[in-house]
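1. got a predicted model here, sequence first, then my questions.
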Amino acid sequence: MSNTVKIVRFHKTGGAEVLQFDELPLPEPGENEVRLRVKALGLNRAEVMYRSGQYMETPILPSKNGYEASGIIEAVGPGVDSSWIGKTVSTVPGTCSLNGYGVYGEVAVVPFRSIAVYPATLSYEEGASIWMQYLTAYGALIWLGRVSKGDFVIITAASSSVGVAAIQMVKAQGGTSIAVTRTAAKKARLHELGADHVIVTDEEDLAGRVNEITSGKGARVSFDPIGGKMLASLAAAAAHKGIIVEYGVLASEQTLFPLSTALAKYLTVRAYVVVELAQHKDLQEAKQYIFDHLASGAFKPLIDRTFRFDEIVEAHRYMEANNQVGKIVVTV
């Protein structure tokens, strides 16, 4: 085993080109930590924002990056049972800081609480594509939204990995998914992935189409990472006493609260990030729900494209192009 490893860090914030491979001493896990020999990395929009200095956590430079990795535990620190060595696991986002525990590298040291076993039927690439998307969807749709049989659910940015996970989760809960995409380019693909309805906002009025689909009832739950003008549209499309869960700020314009519509419909507009669930006592229940649905085949991570480790800059640029449907994965 080499005494040094390649770890991806950035020494200044900016575009994808700030990511660099630093040759560093092989790190040893500390108390209640494990060292993972990384096999695959799942990329997330949050990591692009973090690298750019636009995330809710400010990087301490030079900074690591990366929430999701799959691989094999090769060392454990004090407080961790040695029987974990050799087990295949993946990392759970939101359970620790990107500053201290970013996983982009040939190895990653993470807290023991930040690992989870996934079904052995999944590949390393799929194993790195689980927790961010399904936990984010679970927190909004089940933990907060209580989606159940008969519910209409609007899913914006539906071609993202989280959006695809949400389509699968709504189906598993017996609801009806209304996927929203900006252009018609991804419409057919979203139907193939199980969306019951697809609305193309460049061509259709969102509230008007939802009114048609729901026979005038509106959608009880909306799941949105965009904000901006989208929030007003979702409020107009919402059912009486509906809930709109906002989990991102992708819009370039300011997000204004649709007070009049919210008052008229008794709406709940709820801000949510996966960290909230990841640090809550209900995390274990969420992980079990996801594991069981993965094992049964009800959930299946969708991988859009795979890059090599030495192509991680290109992988970040591809994510920024917004052309993917599903997860972008880097193999190590």
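-> Arrived safely.
2. please count neighbours and contacts with C-alpha atoms only from this point.
-> Fine.
3. isn't there a strand covering Val110?
-> Yes: Val110 forms part of a strand when assessed by DSSP: H, G, I helix; E, B strand; the rest coil.
4. how much space separates it from Gln279?
-> Val110 sits 15 Å away from Gln279 when distances are taken as C-alpha to C-alpha, to the nearest Å.
5. same check on Ala271?
-> Per C-alpha to C-alpha, Ala271 is found 16 Å from Gln279.
6. returning to that earlier point: which one's more surrounded, Val110 and Gln279?
-> When neighbours are counted by other C-alpha atoms under 10 Å, Val110 comes out ahead of the other of Val110 and Gln279, with 25 against 12.
7. in the longest helix along the chain, which residues are buried?
-> Within the chain, and with DSSP state H defining each element, the longest helix by residue count is helix 283-296. When burial is assessed from 16 or more other C-alpha atoms under 10 Å, helix 283-296 yields the following buried residues: Leu283, Ala286, Lys287, Ile290, Phe291, His293, Leu294.
8. check it against this one:
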Amino acid sequence: MTKSVRIVRFNEFGDANVLQIKHEDLPQPGPGEVLLRVEAIALNRAEIMVREGRYLWNPNFPAKLGFEAAGIIEAIGPDVDPEWLGVICSSIPNFSPMDYGVYGDVAILPVGSLGIYPASLSFEQGAALWAQYLTAWGGLVYVAKIRPADVVLITAASSSTGIAAIDLVKAEGGISIAVTRTAVKRDELFAQGADHVIVSDEEDLVARVEEITSGAGVQIAYDPIGGPMLALMMDVIAKKGIIVSYGMLSSEPTVLPLFEGFLKYATIKTYDIHEVYDDPSLLATAVGYVTERVKNGQFVPRISTTFPLSNIVEAHKAMEASNHIGKIVVVP
């Protein structure tokens, strides 16, 4: 077992350049924990917010970072089932960034944050699996209760969670309208399975939705942006439709369009994936749902670009540039 390992840490909030690779002694898992030998790390946009000090929880310095990794269990804590040793699995990011982080050659994780993914997936795909598809399940199945033939508007559609939402809507027999800012990603979103694509920098979003739905609007709007986008979501939502607001990427104020909501009897639901993570029964249901659809080929995590761990700063800059479709993966 390697005695010295690389761990990514940061000592202050800031841009990607605050990330530093440190050489440290091999950590040992404590009670309820395992040591994962990391084979792949999937970057998550929430990690930018953690790094900048804008997340729901702020870590203590020197801080670790990272929610999603896949690898092999190399060591276990004193009260962990030895059957976990040697298991290939990936992290379900239901832990706090104040306590854990997966950027490095190894990662200490709670045993309750492990998910065994189907053997058909690579380490890279396994790392990219849980966060995006569990988030989409929670927002579209659990919260919005998607039905066959529902029309679903998906903003930030080229993100990993947007891609997962396209896959899920198709699996449930719905109709997806993917929204992207530039035409560069249009063909890729169609290839991913989107039924319609709206390029918001070139097209009138409201007019295009009216055209696609013959004026009826969408039953579900799935949005991680907020800000001015919320008013547009209300403009396109159908009567008795639901807007699932699961992020706050916009830096502009989010104004609640109450008057329009009253006219449409619409629901606006704020949703965070921890609503699923914090309920063991709900999480087990979601994991089973995702696993089944990976096995039948409906869900395949899309990998955009791969970086070596030594280029973690460049990987973060690429994530912030938002020119990719799917997941950026880092390999130790």
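-> Okay, I see it. All figures in this text were calculated on a predicted structure; none of them were measured in a lab.
9. contact partners for the residue nearest to Asn3 of structure 1 when sequence neighbours are not counted?
-> Take Asn3 of structure 1 and drop its neighbours on the chain: the residue closest to it by C-alpha to C-alpha, 6 or more residues apart in numbering is Leu26, 5.3 Å away. Contact criterion C-alpha atoms under 8 Å, 6 or more residues apart in numbering gives Ser2, Asn3, Thr4, Val5 as the residues in contact with Leu26 of structure 1.
10. the second one: how many residues sit nearby?
-> What that stands for is Asn3 of structure 1. Residues near Asn3 of structure 1, counting by other C-alpha under 10 Å, number 9.
11. show me the helices in the stretch 51-200 of structure 2, by range?
-> Residue ranges of the helices in the stretch 51-200 of structure 2, as given by DSSP state H, counting those that start in this stretch, are 123-127, 130-136, 160-171, 186-192.
12. about what we covered before: of the contacts of Leu26 of structure 1, buried ones?
-> Val5.
13. just the contacts of Leu26 of structure 1: which are in helices?
-> Short answer: the contacts of Leu26 of structure 1 have none in helices (DSSP H).
14. list the members of the contacts of Leu26 of structure 1 that persist in structure 2.
-> Retained contacts for these in structure 2, judged by both residues aligned by TM-score structural alignment, their matches' C-alpha atoms under 8 Å, are Ser2, Asn3, Thr4, Val5.
15. distance of Ser122 of structure 2 from Leu249 of structure 2?
-> Here Ser122 of structure 2 is placed at a distance of 30 Å from Leu249 of structure 2 (C-alpha to C-alpha).
16. same thing with Gly226 of structure 2?
-> Applying C-alpha to C-alpha, the value for Gly226 of structure 2 to Leu249 of structure 2 is 7 Å.
17. and Leu140 of structure 2, by the same measure?
-> Separation of Leu140 of structure 2 from Leu249 of structure 2 (C-alpha to C-alpha): 19 Å.
18. if we can go back for a sec, have a look at Gly226 and Leu249 of structure 2 and say which one is more surrounded.
-> Neighbour count, other C-alpha under 10 Å: between Gly226 of structure 2 and Leu249, Gly226 has more, with 22 against 15.
19. could you find the closest non-adjacent residue to that one?
-> Excluding the flanking residues, the one nearest Gly226 of structure 2 by C-alpha to C-alpha, 6+ apart is Met248, at 5.2 Å.
20. can you classify that neighbour by secondary structure?
-> Per three-state DSSP, the secondary structure class of Met248 of structure 2 is coil.
21. what's the local residue count around Glu320 of structure 1?
-> Glu320 of structure 1 has 15 nearby residues by other C-alpha under 10 Å.
22. ok, now which ones touch it?
-> Contacts of Glu320 of structure 1 by C-alpha under 8 Å, 6+ apart are Val48.
23. give the contact list for the closest residue to Thr182 of structure 2 other than its chain neighbours.
-> The spatially closest residue to Thr182 of structure 2, leaving aside those adjacent along the chain, is Val199, at 5.6 Å (C-alpha to C-alpha, 6+ apart). Residues counted as contacts of Val199 of structure 2 (C-alpha under 8 Å, 6+ apart) are Val179, Thr180, Arg181, Thr182, Ala183, Arg186, Leu205.
24. now for the fourth one: which residues touch it?
-> Residues in contact with Thr182 of structure 2, defined by C-alpha under 8 Å, 6+ apart, are Val199, Ser200, Asp201, Glu202.
25. neighbour-wise, which of those residues leads?
-> Val199 (18 neighbours).
26. how about the strands in the stretch 151-300 of structure 2?
-> If DSSP state E, counting those that start in this stretch is used as the criterion, the strands of the stretch 151-300 of structure 2 fall at 151-154, 175-180, 196-199, 218-223, 237-245, 267-270.
27. nearest to Phe95 of structure 2, of those?
-> Comparing the strands of the stretch 151-300 of structure 2 by their distance to Phe95 of structure 2 (C-alpha to C-alpha), the top pick is strand 267-270, with 20.3 Å.
28. from the chain's centre, how far out does the closest one sit?
-> Mean C-alpha position of strand 267-270 of structure 2 versus that of the full chain (C-alpha atoms, centre = their mean, to the nearest Å) differs by 19 Å.
29. neighbours of the nearest residue to Gly247 of structure 2 once chain neighbours are set aside, just the number please.
-> Using C-alpha to C-alpha, 6+ apart and skipping the chain neighbours, the partner closest in space to Gly247 of structure 2 is Pro224 (3.8 Å). Using other C-alpha under 10 Å, Pro224 of structure 2 is surrounded by 22 other residues.
30. what separation do you get for the residue opposite Pro224 of structure 2 in structure 1 once aligned and Glu31 of structure 1?
-> The criterion is TM-score structural alignment: under it, Pro224 of structure 2 has Pro225 as its aligned partner in structure 1. Pro225 of structure 1 sits 36 Å away from Glu31 of structure 1 when distances are taken as C-alpha to C-alpha.
31. Pro119 of structure 1 now?
-> Distance of Pro119 of structure 1 to Glu31 of structure 1, computed by C-alpha to C-alpha: 27 Å.
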